[in-house]
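Student: what shape does this take:
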Amino acid sequence: MSKVQLNQKEQHYADTREEAEEIVSAAKENDHLQMHKITEKYNKYGQYFLIDLTYAYQTPKEVMESQPQKDNAPEGQMSIDDHEGIEYSVDGDGTVNLPDSQLESDDEEVI
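Tutor: Predicted coordinates:
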């Protein structure tokens, strides 16, 4: 199973509003930007700005729909393509069926 990044949140610091606006304008170049917010803050050293950026790359629905279908066989039967060796199928009651051409083999020695 592969890991897929769905979203990312970033927080940046700026001393002036102009610097904060530059960070936001650079982030807007990314097509995956969903939300940006500039918050003005104060502490004992003075004023500063926090910039929150949220990116969304894919929705969970897109990720789940992009996974290939593994089995097209009817319920209770295994697909012939699931095995790389001999061809066989398994019925719902657990019975294994082999084609007649594969029941006899001249190449193998039975002990």
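
Student: going forward, measure contacts and count neighbours with C-alpha atoms only.
Tutor: Noted.

Student: mind checking the longest helix of this protein?
Tutor: helix 17-27 (DSSP state H).

Student: show me what the helix or strand just after it is packed against.
Tutor: For helix 17-27, the succeeding helix or strand toward the C-terminus, using DSSP states H and E, is strand 33-43. For strand 33-43, the packing partners by 3 or more CA pairs under 8 Å, 6 or more residues apart in numbering; DSSP states H and E come out as helix 17-27, strand 46-56.

Student: could you point out which element follows the last one?
Tutor: This points to strand 46-56. In N-to-C order, the element after strand 46-56 by DSSP H and E is helix 60-66.

Student: could you also give me the structure for this next sequence, so I can compare it with the first?
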Amino acid sequence: MTKVQLNQKEQHYADTREEAEEIISAAKENDNLQMHKITEKYNKYGQYFLIDLTYAYQTPKEVMESRPQNDNVPEGQMSMDDHEGIEYSVDKNGGVSISDGQLELVK
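Tutor: As a prediction, the model looks like this:
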């Protein structure tokens, strides 16, 4: 299973509003920027700004619809995409039966 980054949150610090706006303008160059916010804060040392950035790279739907990568399948073996599966039927008692010839090993 591969890991796919769906979103990322960043928080930056700036001493002046101009610096905060420069950080925002640099972040806007990334097409994946979804949200940005500048928060003005105060403490005993004075005023400062916190910049919150949120990036969204893919939605879970896009990840699930994308074709899985089969780079790790050794040569001579089948991947999960190479066959249609096994046909089976379930009777009223919950028993499962498989058609003849489906459990043969392929060499």
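
Student: could I get the TM-score for this pair?
Tutor: After superposition, the two chains reach a TM-score (TM-score structural alignment, normalised by the length of structure 2) of 0.69; 85 aligned residues with a CA RMSD of 2.4 Å.

Student: ok, which of the helices and strands packed on strand 33-43 of structure 1 comes nearest N7 of structure 1?
Tutor: Distance to N7 of structure 1, taken as CA to CA, is lowest for strand 46-56 among those, at 4.3 Å.

Student: compute the inter-axis angle for that closest one and helix 17-27.
Tutor: Orientation check (axes from the mean of the first three to the mean of the last three CA atoms, to 10 degrees): strand 46-56 of structure 1 against helix 17-27 gives 10 degrees.

Student: mean per-residue distance, the helix or strand that contains E10 of structure 1 to structure 2?
Tutor: Per DSSP H and E, E10 of structure 1 falls inside strand 7-14. Here strand 7-14 of structure 1, set against structure 2 after superposition, deviates by a mean of 0.1 Å using mean CA distance after the TM-score superposition for structure 1.

Student: tell me what angle that strand forms with helix 17-27.
Tutor: Angle between the axes of strand 7-14 of structure 1 and helix 17-27 is 150 degrees (criterion: the same axes, to 10 degrees).

Student: now do the contacts for P60 of structure 2.
Tutor: Going by CA atoms under 8 Å, 6 or more residues apart in numbering, P60 of structure 2 touches L6.

Student: just give me the neighbour total for A20 of structure 1.
Tutor: For A20 of structure 1, the neighbour count with other CA atoms under 10 Å is 21.

Student: can you tell me what it aligns to in structure 2?
Tutor: Aligned by TM-score structural alignment, A20 of structure 1 pairs with A20 of structure 2.
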